[in-house]
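1. below are the sequence and a predicted model; questions follow.
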Amino acid sequence: MSMLAYDGTAMLGRQLLRLRNNPGLLILTQTMPISMLLFFGYVFGSALAVPGEAYRSFLVPGLLVATASGGIMAGMFQAAQDTHRGVTDRFRTLPVSRAAVPLGQAAADLVATALGTVPFVLVGLAVGWRVEGSALAAVGAFALLLLFRFACTWAGIHLGLLTRNEEAAGQLGGATFLLPLLSSAYIPTSGLPGWLRTVAEWNPISAVATALRDLFGNAPVPAGAAWPVAHPVAGSLVWCAVLLGVFVPLAVRQYAHGER
């Protein structure tokens, strides 16, 4: 365990240095959700208004979770880039823990996400979003958000190690943009057709978005929803546990063995 902690910290430093040397990526990942908040909140706000709630108060938690789900794309692209350029093969020749490299990538992404959330929250407050619940519940909401991002990043790392090509990973990662559209991130699921509502409510993004709205005190838990949305905090934790339980061992195994 001490070896994993030491090697993982070294890989974390490497990934943070990599992010610092690529400021364009950081700027893009921070400005994109802010742009979406302003666009959806003001351009579509009147058409998509949530009855009894300000749409922007409904939207901010959803966008936070939609951005967190982008960990799939980020993890996939970075892992595929390192593999495609031979960096991963060079790491395999070093006497380091096999879990350290993917762990360092996931941890660095978590740090960058936490820092990137700050300007988005400030803009959210500026456009009228407020935390209506307790401070403790709000802390729990942000912790849940980061846990979900961490789980999504591991899924992306595994997929990136499988694709082994940064161009293919970029194209496949772009398809993950559809995931928040099939959830309650932007609109309530109550108005969707029966089968589509079922799909949306079993989407992990819906459970986490509903949990954040509940913890922030922005919107009540919808009645008659599927179990993960009707019990959003428990449902979110279950989804995170499933993602981590599946993709952490798969990513570590894929990294250790490569194409063999």
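-> Received the coordinates, thanks.

2. could you use CA atoms for every contact and neighbour count after this?
-> OK.

3. packing partners of the helix or strand containing residue 30?
-> With the criterion set as DSSP states H and E, the secondary-structure element containing residue 30 is helix 23-38. Helices and strands touching helix 23-38, as assessed by 3 or more Cα pairs under 8 Å, 6 or more residues apart in numbering; DSSP states H and E, comprise helix 55-69, helix 100-126.

4. go through that helix and flag the buried ones.
-> By neighbour count, with 16 or more other Cα atoms under 10 Å as the criterion, the buried positions of helix 23-38 are 29-30, 33-34, 37-38.

5. out of these, which is nearest to residue 87?
-> The shortest approach to residue 87 among these belongs to residue 29, at 23.8 Å (Cα to Cα).

6. point out the most buried one among the helices and strands packed on helix 23-38.
-> Among those, judged by mean count of other Cα atoms under 10 Å, the one packed with the most neighbours on average is helix 55-69 (a mean of 25).

7. for residue 199, which non-adjacent residue is closest in space?
-> The shortest distance from residue 199 to any non-neighbouring residue, by Cα to Cα, 6 or more residues apart in numbering, is to residue 182 (7.4 Å).

8. quick check: the gap between the one you found and residue 129.
-> Between residue 182 and residue 129 the distance, using Cα to Cα, to the nearest Å, works out to 23 Å.

9. hold the first one in mind and look at this next one:
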Amino acid sequence: MTTTDTLLPEAAGVTTVPGSLSSRPSLRETASQTVALAWRATKKMRRNPEQFFDVTLQPLLFTAMFTYIFGGAISGSVADYMPIIIPGILAQTAITTCMAMGTQLREDMDKGVFDRFKSLPIARIAPLAGPALADVIRYVIAATLTILVGIAMGYRPGGGVGGTLAAWALTIFAAWSLAWIFTWLGTVMRTAQAVQGTAMLIMFPLTFLSNAFVPEDTLPGWLQAFVKINPVSHVVTAVRDLMNDGAFTAEVGWALLGCAAVVVIFAPLAVRSYSRKM
């Protein structure tokens, strides 16, 4: 039996049952099927531990590198720069981690794994929502390591434990929400390489042309205009408000609203594109 065979839905708890494939699964069945396919995705992760390299090494490298390189130049000292950069790196690291979602989905589709799902009486969203749910593990690792590295370097969140946990949860939710954009890309692009290239063209400008690394008022006026409407900037500002002040400001509300809007728009698009191809 091959590795792929062991990862088919039957092995993950999704069984084929007689009946019409056109019947619509109930909400409870959809949730059960999503969890089963999320379990399948975690089995893939355990058998391919290299999937965790980016979420373990990137927080360590980015947090230390950006803090020590830019701290003195931007804020005068590393200690003064930490309240700016640590929340920024927290949001940036977890959000860029979600780009892998589309690439992995496209690879699965290219290998024919999703062809097997066509014969199963499962909700069309389950093969997409399952891996998206499992990928939360990667976001949790990235966000947790970033916070721990910042604390090890001397950062002390002014928002205390409550504010830090709220910022941690918001970052993970933002990463999961934005992953639906790349899930949709995975269903419309023809190759995994195309998905990866397009994802980088989208996310790197959004993350680096934001307020994650420098205060917004230090930027040229034309760039400030872009930063103010950049959704990543709203997430970063919300994370800073929570971690540094423990304050649930309007930016937190805007960040949550923006993340919810992304899911509402791109989750149906991904399901529709997936259904057409399958």
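-> Thanks, I have it. Since the model is a prediction, treat every value here as computed from it, not as a measurement.

10. and for the alignment partner in structure 1 of residue 153 of structure 2, the neighbour number?
-> Under the alignment defined by TM-score structural alignment, residue 153 of structure 2 is paired with residue 127 of structure 1. Using other Cα atoms under 10 Å, residue 127 of structure 1 is surrounded by 16 other residues.

11. list the residues that contact the residue positioned nearest the centre of structure 1.
-> Of all residues in structure 1, the one closest to the mean position by Cα atoms, centre = their mean is residue 68, 2.1 Å from it. Residue 68 of structure 1 is in contact with 113, 145-146, 148-149, 152, counting by Cα atoms under 8 Å, 6 or more residues apart in numbering.

12. next, count neighbours for the aligned partner of the residue nearest to residue 199 of structure 1 in structure 2.
-> Across the two structures, residue 182 of structure 1 finds its equivalent in residue 209 of structure 2, going by TM-score structural alignment. Per other Cα under 10 Å, the neighbour tally for residue 209 of structure 2 reads 19.

13. residue 209 of structure 2 against residue 227, yeah?
-> Yes. Taking contact to mean Cα atoms under 8 Å, the distance of 6.5 Å between residue 209 of structure 2 and residue 227 places them in contact.

14. residue boundaries of the helices in structure 1?
-> In structure 1, helices defined by DSSP state H lie at 2-20, 23-38, 55-69, 71-84, 87-92, 100-126, 135-163, 166-174, 178-181, 194-201, 204-216, 227-230, 232-257, listed in chain order.

15. so which bit of structure 2 is the third one matched to?
-> In this case it means helix 55-69 of structure 1. When structure 2 is aligned by TM-score structural alignment, the counterpart of helix 55-69 of structure 1 is residues 81-95.

16. mean shift of that stretch relative to structure 1?
-> Superposed on structure 1, stretch 81-95 of structure 2 shows a mean distance of 1.3 Å to its aligned residues (mean Cα distance after the TM-score superposition for structure 1).

17. over to stretch 54-74 of structure 2?
-> After superposition onto structure 1, stretch 54-74 of structure 2 lies on average 1.4 Å away from the residues it aligns with, using mean Cα distance after the TM-score superposition for structure 1.

18. check which residues of stretch 98-110 of structure 2 are buried.
-> 98-109.

19. which residues does that stretch contact?
-> For stretch 98-110 of structure 2, with Cα under 8 Å, 6+ apart as the criterion, the contacting residues are 114-115, 128, 131-132, 135, 139, 175-176, 178-179, 182-187, 189-193, 195-196, 199-200, 203.

20. and what of stretch 3-19 of structure 1?
-> Applying Cα under 8 Å, 6+ apart, the external contacts of stretch 3-19 of structure 1 come out as 25-26, 96-97, 99-101, 103-105, 107-108.

21. against residue 167 of structure 2, how distant is the corresponding residue of structure 2 for residue 78 of structure 1?
-> Taking TM-score structural alignment for the superposition, residue 78 of structure 1 sits opposite residue 104 in structure 2. In this structure, residue 104 of structure 2 and residue 167 of structure 2 are 27 Å apart, going by Cα to Cα.

22. what's near enough to touch the residue mapped onto residue 174 of structure 2 from structure 1?
-> When structure 1 is aligned by TM-score structural alignment, the residue opposite residue 174 of structure 2 is residue 148. Neighbouring residues of residue 148 of structure 1 by Cα under 8 Å, 6+ apart: 68-69, 208, 236, 240.

23. repeat that with 7 Å
-> The contact partners of residue 148 of structure 1, taken as Cα atoms under 7 Å, 6 or more residues apart in numbering, are 68, 240.

24. residue 221 of structure 1 against residue 228, yeah?
-> No. Assessed by Cα atoms under 7 Å, residue 221 of structure 1 is found out of contact with residue 228, at 10.7 Å.

25. higher neighbour count, those two?
-> A side-by-side neighbour count of residue 221 of structure 1 and residue 228, using other Cα under 10 Å, places residue 228 first with 23 against 17.

26. appreciated, that's everything.
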